[in-house]
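Colleague: Below are the sequence and a predicted model for it; my questions follow.
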Amino acid sequence: MHVHNLSSWQHSHHFQSGLEASAERRTKIVVALTIVMMVAEIAAGTIFNSMALLADGWHMSTHAGALGIAAFAYTFARSHADDQRFTFGTGKVGTLGGFTSAIILCMVALLMVWESANRLMTVQAIAFDEALMVAVIGLVVNVVSAGILGGHGLGDDHDHCGHHHDHDHHRDHHDHNLQAAYIHVLADVLTSVLAIAALLLGKYLGWWWMDPMMGLVGAAVIGKWAWGLMRKTGSVLLDHSDDRELPEEVRAAIEGDADNRLSDLHLWQIGPGHWGAIVSLVTHTPREPGHYKTLLAEVHELSHVTVEVHPCDGASCG
């Protein structure tokens, strides 16, 4: 029996950004902080009868769950990175975690609208001083958490795999899992600020209705963030892309050689900053697939390329 040396011609399907280990550690730290503050705010909001404080604590509880999902997504992607059942690796697990978090954010916004609307119907007696103290502590914890999660993986200006190119500045190199966790924490910061503002207005001006009103404002902002995150992650999961330049770069690289013509092209994102491509071409001078992969080497986003070469028998293949 002849046995091939698989390592000489097989390749890895590890399509991550390279920053996942750090993001996983930071996310787990923030999960712990969020759980501690969540318990404190729900207890204080119940005792002091503050809707702003309760809203902050309640949606922090769902954020704790969402952040837990984010941490689990990193662990799952890492532990299954070499699982052959995942055809193109686990690069999209983080995006799925981000999409799940976006759904949770929407549910949080709806819950805040419901409870705030109910509280607007009845005058509320609020223990302002005690609620303010807890809200300020919550804000500090949320700002610290945002600082822990901020940085690499949230934008697309980092140096992906050692390459930085002006032509791909618009492409999605986000770690959607980390971005979702960051948005959850930003939502916590927002609701903490709104809670403090509402409690101050209630204490000094007697505007008790500002407490539930701030719940409605926070719900609107959180809902908007959630919708944007859902659209972005949903597009990746459905292999949808509005990128107009990447197909043109692939076409230029292939058709700039000999009389090659693209007959079919499929491009889709398989991880943060990583794209897969199936390239089908016709030519009068067919070469080995490796030749065409070399032509595409300058398109650095392409991490998994399959090439089909069809000889052209007619006078023109254009």
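Modeller: Alright, I've got the coordinates. Numbers count the residues shown, from 1 in each chain.
Colleague: CA atoms for contacts and neighbours, from now on please.
Modeller: Will do.
Colleague: Could you find the closest non-adjacent residue to residue 98?
Modeller: In space, and not counting its chain neighbours, residue 98 is closest to residue 177: 4.6 Å by Cα to Cα, 6 or more residues apart in numbering.
Colleague: Structure two is appended below for comparative analysis:
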Amino acid sequence: MSLSTSSHRHTHDLSPWQHSHQFDLGNREGEARTRWVLALTLVTMVAEIGAGWWTGSMALLADGWHMGTHALALGVAVAAYALARRHASDARFSFGTWKIEVLGSFASALVLGIVAVGIVVESGLRLWRAEPIDVRTALIVAVVGLAVNLASAWLLQGGTAHAHDHGHHDHAHHDHAHAHHEDLNLRAAYVHVLADALTSVLAIGALLGALWMGWWWLDPLVGVAGAIVIGVWSVGLLRESAAVLLDREMDHPLAQEIRDDIESDGDAKVADLHVWRVGRTQFAAIACVVADAPQPPSVYRARLARHEELVHLSLEVNRCPGERPG
């Protein structure tokens, strides 16, 4: 009976130390714009495939199915947004669901790379074995595709989410990389649209060369050049999203700032530090501090208070062991 009474007497209120793990609230505007672009892409894809089948134009059919690959990537982006929002309050996700969006970006980048390889293969076959081109029909397709892509790019650019200014905090002593403040999922959709716009512009130039100068080889050659550019974009996006998914953040300026701020008294030393991203501009950290005269954890937390981006911090404070006698 006394044990039970003691247990109730020592029940503590843990609420001051507990908080939500939904660190990133998502990008609702970017999600809405991506949905509009997906709808526009699907309508154009169906129209081109239908018109190609009706008229017998291979150019229309090819471009329609090409847009289908981009519709797939945009669908992945939309699904990632929806899943991240749906499971935002699920306690099984220790640090929130934002990385679902990053995973969507990685998947979209893979699709973009596959598209680039496909263009290289098809262009190489056409360079090896020339095929007749219905230039006027292909020009119409390219111009329509370019118009759709420019409209889509305009829609997506307006939804880009950047980090807010930290206001009274002075971060002028370092330059956080621009990509660290971006919605990678939205950027993946944007890159797909830009890639399609690039292929349309290059195709128009090549087709005009074929129409006016008879340079039929220009179309596949320009296709290879465009595919190389798209491949570079794909690799860049893969590297950025993979770095986030694999928690490669220890080269971020914030990691060194945490170390410098904790060690600012000349006594404390950071023996172990882990920093990782839990949102577009939000970070979590675990630090092991060793000192000859250790302070309460609240003292070291206060030294890091200027970092609004540090939304979850776990500190372990230890006294430095004395030297062992020789």
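Modeller: All right, it came through fine. Please read all numbers here as calculations on a predicted model, not as lab measurements.
Colleague: so who does the residue nearest to the spatial centre of the first structure touch?
Modeller: By Cα atoms, centre = their mean, the mean C-alpha position of the first structure lies nearest to residue 176, the distance being 1.7 Å. If a contact means Cα atoms under 8 Å, 6 or more residues apart in numbering, then residue 176 of the first structure has 94, 95, 97, 98, 154, 233, 272 as its contacts.
Colleague: What lines up with residue 68 of the first structure in the second structure?
Modeller: By TM-score structural alignment, residue 68 of the first structure lines up with residue 75 in the second structure.
Colleague: Hmm, that match is touching residue 38, no?
Modeller: Yes - judged on Cα atoms under 8 Å, residue 75 of the second structure makes contact with residue 38 at a distance of 6.7 Å.
Colleague: In the second structure, which of the contacts of residue 176 of the first structure still touch?
Modeller: With the contact criterion set to both residues aligned by TM-score structural alignment, their matches' Cα atoms under 8 Å, the contacts of residue 176 of the first structure that also touch in the second structure are 94, 95, 98, 233.
Colleague: Rebuild those residues as TSV, extending it with secondary structure.
Modeller: Below are these laid out as TSV (DSSP: H, G, I helix; E, B strand; the rest coil):
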residue	secondary structure
94	helix
95	helix
98	helix
233	helix
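Colleague: Filter the residues you listed down to the buried ones and express that as a PyMOL selection.
Modeller: Buried residues within those, by 16 or more other Cα atoms under 10 Å, are selected in PyMOL with:
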select buried, resi 94+95+98+233
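Colleague: Rebuild the kept ones among the contacts of residue 176 of the first structure as CSV, extending it with distance to residue 16 of the first structure.
Modeller: Listed next are those as CSV, based on distance: Cα to Cα, whole Å:
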residue, distance to residue 16 of the first structure
94, 9
95, 11
98, 15
233, 15
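Colleague: Among the kept ones among the contacts of residue 176 of the first structure, which one sits closest to residue 203 of the first structure?
Modeller: The shortest approach to residue 203 of the first structure among those belongs to residue 98, at 38.4 Å (Cα to Cα).
Colleague: List the contacts of the equivalent of the closest one over in the second structure.
Modeller: In the second structure, residue 98 of the first structure lines up with residue 105, judged by TM-score structural alignment. Shown in contact with residue 105 of the second structure (Cα under 8 Å, 6+ apart): 77, 184, 185, 186, 187, 188, 189, 237, 238, 241.
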